[in-house]
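Asks: This is a predicted model, with the sequence first.
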Amino acid sequence: MAKLRPRARLIRTIGDKLISGPEAAIIELVKNSYDAEASYAKIKIFPPRNGKPGEIHITDDGHGMTRDVILGHWLEPANDTKTKRAHSLSGKRKVLGAKGVGRFAAASLGRFLTLESVADTKGEKEKNRIDLDWQIFEEVKYLDEIDLDITTSTCDESTDNGVLIVIKEFLTDWTEERVKSLIQELKKLASPIHADDKFNIVLDLSEFLECNEPPYNFDGISVLEEFNQLSENSFDGEDNEDVSIIKPFSIRKEADYLLEGKFDNHGAFSGYFTILRGDRKKSEIEIPAFKLSSEELHCGKVDVELRIFDLESQSVEKLFERMGVNFAKIGLRKAREIISKNAGIGIYRNGFRIRPYGDPDQDWLKLEKRRVQKPSVRIGHGQVSGFINVGSEEESKLIERSSREGLENNGAFLRLNNLLEKLLLTIEPKRFDFRAKAGIGRKPKPSIDKARSIASLEEISSAIQSLTPEQQKPILLKIEKESKALTKSLDEIEEYQKLLESRAALGLVVGQVIHDGRSYLVPLESHSKSIIEHAPFLLDDSKKGDLVREYYPTYGAGIKTAVDGLKSLFKSLDPISGRKRGRPMNFYAKEVFDDVLNLLSDELISNNVNVDLCLDEKVMLYGYKQDLQSSLLNILHNAIYWISSVENEGGFIFIDSFYEGDSVAFLIKNNGPEIDKDDVETIFDAGFTLKSNGHGLGLSIAKEACINSKGDLILLERLPLTTFKITFPRSKEVV
């Protein structure tokens, strides 16, 4: 009978050919340290110097390997120990390696390998050493012809367990670019969120000095400081006690949008979409599972957390301001570079990244291809940073390739791609709607005032000052005539613009009335229908009659709730209705403020907001009482909403007043989030909103209501608290 006899060079094929590069090889050895329950894995690279070959030392403090383990497991390529045992020896960690080939990654790093291991065995400490020259696997024909020596000895009980791997004679030059690549790979190896226990990756580059021979003549510590700090910790003002401890790439605390949640075993998603640059309210996302195609397999439970960014210059500046970063110091180019280096969606398993998912240039979901058709709606690869966490290979059917370069392109991986695409299709319209209402990416609004300044032709008038008075006179007359003509045209354009804006606002109002009105009509229709249908059974002495009598009061209550909603809706629109409301009257301001605060009392209590009203009872106003009431309702409701959107010890609203000529000025201050300076000019525009589900009419209606009574509403800038100022005509009556 014929038998298979593995060639000796198979070992080099496994290590040198399947492991894609020296960075991947080191990662495999670090994973082995993790599986051995080490608290750290330390990598130190010694460049060649004075004729001495380069070395790589990898040390850990794990449980180590006994002689039996080295013979029965470490020296058995592709053994199934980890496949059968899903957890480490103590059961604390899920093992990362399962194919039994990672240890031979060392073959791609250097010609010689020395392994020293200290472990507990039979009540004593055992030290084992094995030396390998990988070249022997090229020189000898068959594996069973190679004999390897293991030296075993006992050592002092105080000796710490662990493994030291020494690799000599580099097969790859560790240039500055290669070292930077290693730092980036190690930073992305451990998930910043799913690492359940302490495991540090330490990289010592202290032997890289500028006095070394090329290509090793660079300052390793400086490179490590630069590339190990390009993370969220760079901006927290925290000192890094040990720069050699690798800092995982953090999913930033701040972004513009956050998508988080879980897919269940069947592919149904449950989670939230939060507009972080808006009101930070969580919007619930529920997506039912869709049927498997003939090519798909279920991919198990999947955790998702994605941070999404807007990349316009103003958006980037606001993002870094929310992070507490001095944007002027780093600039737009550096800020975008930081976002770019954090871009990518990583796939993690057991807290460790599956390479290469999550690399900035790894667009495995083909987001840029999707974005070509609808660039204003679709989210691009460079706009998203995050992770998805998948289950074990058995649970998810997501199988890691033997080359350690990604997952097999099977039915489960196809299902994962389709699930995530479906999820993005659900939240992309929400982001698009918010951007439209917040005016993000919109062209600057044309300024009539700027045009008026140009129309004065002051620069031309100044330019002719060098001419004689006789020469100036006809030119100045011509300039004056043209300036008046331009100004008149601008007046007409401004009037027409105001007309268009009012019609646009009216369209938004009508749309909102239809939307809200329908929500009230549905219960009206349902309950009134139930009353009519069940009326014949109202007096029946039967179970049906008992049931009808039990539910009849709920029909009435439902109708009353809907009617109250319609009344409230119509009342809020009254100030901009344009209908005749009789003559303006004198009224006491405090009565209106008290009525409004009474209407909002439940909302104030539920959101833990206190109101301090400092208002003289004798302050009397002249105008339409409902105008002031409508304006106050919108302003205070808005204030309560935004106060509740942030964490603070207690929200408060402070209301003060003073006389200002023939008017009374009311200052309404709150300790909610500060209004961005870029939004000040548009905050009263109809349709502008930063709320997740806002319609952008509240402040527009509030301002219009004040104007209807010859008053005004403005936002006071550069104050420590958000402050709105209402001016309202004061009564001429003497109180």
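Replies: Great, that's in hand. Residues are numbered from 1 along each chain as shown.
Asks: Every contact and neighbour count from this point should use C-alpha atoms.
Replies: Will do.
Asks: quick one: the longest strand along the chain to chain centroid distance?
Replies: For the chain, the strand that runs over the most residues, judged by DSSP state E, is strand 110-121. For strand 110-121, the separation from the chain centroid amounts to 44 Å (computed by Cα atoms, centre = their mean, to the nearest Å).
Asks: List the buried residues for that strand?
Replies: By neighbour count on 16 or more other Cα atoms under 10 Å, the buried set for strand 110-121 is Gly110, Arg111, Phe112, Leu113, Leu115, Glu116, Ser117, Val118, Ala119, Asp120.
Asks: same check, this time on stretch 417-437
Replies: Under the neighbour-count criterion of 16+ other Cα under 10 Å, stretch 417-437 has Asn418, Leu419, Leu420, Leu423, Ile427, Lys430, Arg431, Phe432, Phe434, Arg435, Lys437 buried.
Asks: try stretch 266-274
Replies: Neighbour counts using 16+ other Cα under 10 Å place His266, Gly267, Phe269, Gly271, Tyr272, Phe273, Thr274 of stretch 266-274 among the buried residues.
Asks: check contacts around the most centrally placed residue in the chain.
Replies: The centroid of the chain falls nearest to Arg307 when counting by Cα atoms, centre = their mean (2.5 Å). Contacts here follow Cα atoms under 8 Å, 6 or more residues apart in numbering; on that basis Arg307 touches Ile251, Arg252, Ala255, Asp256, Tyr257, Leu258, Leu259, Val384, Ser385, Gly386.
Asks: adding another structure so you can compare the two:
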Amino acid sequence: MNNINHTYKIRPAGRHILTIGRDLIQNNYAAIVELVKNAYDADSNKVEINFSLKEKPKNISKLEQLSEKSLFITIKDYGHGMSRDTVINKWLVPSTNDKLERKLSPKGRVMQGRKGIGRYAASMLGSTLLLETVSTEAEKTVVFVDWLNFEKSEYLDDVEILVKSNTVDEKPCTSLTIEGGREYYEEWDKKQFDKLRFELKKLIPPIDKSINKDEQEFKIYLKISGFSSEWDIEEIITPYPIFQLYDYRISGEIHSNGTGFLEYSVQKAKNTVLEKINVKLNTPTNCGYLKFDIRVYDREAESIEQLISRGLKDEYGVYVGKLQARQILNISNGIGVYRNGFRIRPLGDPEFDWLKLNEQRVQNPSLRIGSNQVIGYVSIESEEQSNLIENSARDGLRENNAYRRLQEITKMVIAELENRRFSFRRKVGLHKPIRSIEHGLEKISSLNNLKDNVYSKLISSGMSVKATKEVITLINKEEDQRSRVVEDLCRAVAIYQGQATLGKIITVILHEGRRSLNYFRNEIPRINKFINSFYKTNEFKYIDKIIDISKKTMIHSKTLSDLFARLDPLAAGKRSTKKTIHLEQTISECFSIFSQQMKNNQISYEIRGDGVINAWKEDIMAIFTNLIDNSIYWLIEKNNDKMKINIDIMSENNKLRYVDIKDTGTGIQSFLIKNKDIFEPQFSTKPQGTGIGLSIAGEAAERNGLKLTALESNQGAYFRLINMGIEDE
């Protein structure tokens, strides 16, 4: 066959328009939302949505007239309308970039429908579309679209659409009338209309003051008639009123440079003080300016009752009961993402946990909140300013670096609330403090109260003192047996805590050992190669290479051996005996575990002084391993110019008095130091923290007659390990 070279033009198929409308738009609710956004772009101060079920026109038989109905959906706005030229060259052009290029409406609103596909959402709602629009020059243009024509036509340019225009004495407006038969109106029942109302209510930000004055002027009217008298609705869409009530709230703003402020407040108790929190991320947000308003609700029965007593009402202004209160929380929860006054679906839907809050709560239920406890929003900037880009299918944001950064910062803001909520609940008795295992075991083993009560009861009942003492002796034997069991359990707990510390830093351990293992894997196989080469040539240069590999193998072997030796106390399967420990040497061993990580991140340390203490080495290593691990994390997080950990060992006659551990990281907030929450099991200020590090360190200290406390500092974290034995002397 001879070569034939021609150029061709791509001709979209006729059903291409239907693909844009029906396949890219998620569902009927999303279709309505797209058309509402177009009304907003037209600078209208309101949009009217009217659903009605009517008899078909009388151009059919009487029999059919009685049985057939049509769905009519009218969406009307009172904006600037469109001229005939705009209708032909922009409205009828799929995926036009007109709004993308203009960015702003004549009144200065940021355009919502930038993809140029929203108007084709009408094809999901009915079989025909009637457009009637009046421009500011009083030019009225009418367009009738039958979507079936696109289905039948082979190519898009085969479809002919009649456009009529004339001059009228009418104010600017645009009206879309969508009609559909049984297959369309059967899609709508009471449940579906309730879902539509929910979508429209969540479309607009929950608090009016969060949006500018022009956006507040945009109202959504909804009317439903002709389906059932029970479904008839005529209302102005407003946000759910529950948002005005909350147990805990955090709100504020973070600028694109990473600085900002937050405010934390509690409504659950009277006379609580609004707390202001300064934010400094040390890096730009990389997702633009962000504004937050997040409200959290406790879900215990007592908390629900308090919420009702503070004036919880439904959307009709009627006070609700417990079941209704829970239902309102269930349908209203979620953190929405809003841009220019409109929510980006499905972010904020109850079933769409875009922040993975439920996953975090499973790991740490005492501290973290679940998605069904929170109602709120994050306001973001335009795509150009934030790089937060909406998907073409209108199903959320593109999962790029900016989106991941938005997730990180939002979770950081929520963590600020979670930490304070944890403290408040503990203070008012809503959260039972988790006692250390050892304290709990000691309480179980002690029978002192029982002995006192038994002694008094027996004596008062007339039993002789001798007989009573014999009973107490039996109880003492039981107590001794329990004490021995508790001692065994405490030893086991200490072993498990050491192993937990080992597991906590496993990433560091793997990194430290991987260099040596990689050397063995890559270099040792070369020895055989050089041996074979030597046999063939008798050249001693190959012997030199073997010797060089052997020397380096010895170095890496010692590295691994030293690493395992340092880790051995933490990994011990059996509890050692107490012995005299030189702190400077033991702390140096702990630092050496993190040597490569500290080198990679340019973190230095200094140990000043020395002292001895009689203690279990595995406990001392657990204390300092956890403290160093925490310091490294927050130093990397802060990423300032001076990254250093200082250890000061203060002794008296060479006997330890106390150790100060300081770093130049982010520091610890004052309220956490005062209420000692940081030592509570499961409490953590790290986004993915387990809350075991400081708890293990604190319990390991107590086992050895030490006390670990946090002190105030304006330069970073500051811990002090005190030898209580010195104070007692």
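Replies: Sure thing, it's come through. All figures in this text were calculated on a predicted structure; none of them were measured in a lab.
Asks: Do you know the score for how well these two fit?
Replies: The TM-score (TM-score structural alignment, normalised by the length of the second structure) is 0.54; 422 aligned residues with a Cα RMSD of 3.2 Å.
Asks: ok, back up a step: any chance of CSV for the buried residues of stretch 417-437 of the first structure, columns distance to Arg349 of the first structure?
Replies: Shown next, in CSV, are those (distance: Cα to Cα, whole Å):
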residue, distance to Arg349 of the first structure
Asn418, 19
Leu419, 18
Leu420, 17
Leu423, 21
Ile427, 25
Lys430, 30
Arg431, 29
Phe432, 32
Phe434, 34
Arg435, 34
Lys437, 39
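Asks: Any chance of CSV for these, columns secondary structure and distance to Ile714 of the first structure?
Replies: Shown next, in CSV, are those (DSSP: H, G, I helix; E, B strand; the rest coil; distance: Cα to Cα, whole Å):
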residue, secondary structure, distance to Ile714 of the first structure
Asn418, helix, 49
Leu419, helix, 47
Leu420, helix, 44
Leu423, helix, 41
Ile427, helix, 34
Lys430, helix, 30
Arg431, helix, 29
Phe432, helix, 28
Phe434, helix, 24
Arg435, helix, 24
Lys437, helix, 20
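Asks: returning to that earlier point: in the second structure, which of the contacts of Arg307 of the first structure remain in contact?
Replies: On the basis of both residues aligned by TM-score structural alignment, their matches' Cα atoms under 8 Å, what survives of these in the second structure is Arg252, Ala255, Asp256, Tyr257, Leu258, Leu259, Val384, Ser385, Gly386.
Asks: Is the first one located within a helix, as I assumed?
Replies: Looking back up the chat, that one is Arg252 of the first structure. No - counting by DSSP: H, G, I helix; E, B strand; the rest coil, one finds Arg252 of the first structure to be coil, located in no helix.
Asks: What lines up with it in the second structure?
Replies: Using TM-score structural alignment as the criterion, Arg252 of the first structure maps onto Phe243 of the second structure.
Asks: about what we covered before: tell me what the longest strand of the first structure is packed against?
Replies: strand 124-133, strand 162-170 (3 or more Cα pairs under 8 Å, 6 or more residues apart in numbering; DSSP states H and E).
Asks: how about the ones you listed, which one is nearest Ser20 of the first structure?
Replies: Taking Cα to Cα, strand 162-170 is the member of those nearest to Ser20 of the first structure, at 15.7 Å.
Asks: What range does whatever helix or strand comes next after that closest one cover in the second structure?
Replies: Moving toward the C-terminus from strand 162-170 of the first structure, the next helix or strand (DSSP states H and E) is helix 176-189. Aligned using TM-score structural alignment, helix 176-189 of the first structure spans residues 190-203 in the second structure.
Asks: now stretch 494-510 of the first structure
Replies: Across the second structure, nothing matches stretch 494-510 of the first structure (TM-score structural alignment).
Asks: now swap in stretch 659-677 of the first structure and tell me
Replies: Counting by TM-score structural alignment, stretch 659-677 of the first structure has no counterpart in the second structure.
Asks: Verify the stated contact: Gln65 of the second structure with Lys54.
Replies: No - applying Cα atoms under 8 Å as the test, Gln65 of the second structure and Lys54 come out as separate, 10.4 Å apart.
Asks: Count the neighbours of the equivalent of Ala335 of the first structure over in the second structure for me.
Replies: Residue pairing (TM-score structural alignment): Ala335 of the first structure is matched to Ala325 of the second structure. Neighbours of Ala325 of the second structure under the rule other Cα atoms under 10 Å: 20.
Asks: ok, so what distance separates Ala325 of the second structure from Asp395 of the second structure?
Replies: Here Ala325 of the second structure is placed at a distance of 29 Å from Asp395 of the second structure (Cα to Cα, to the nearest Å).
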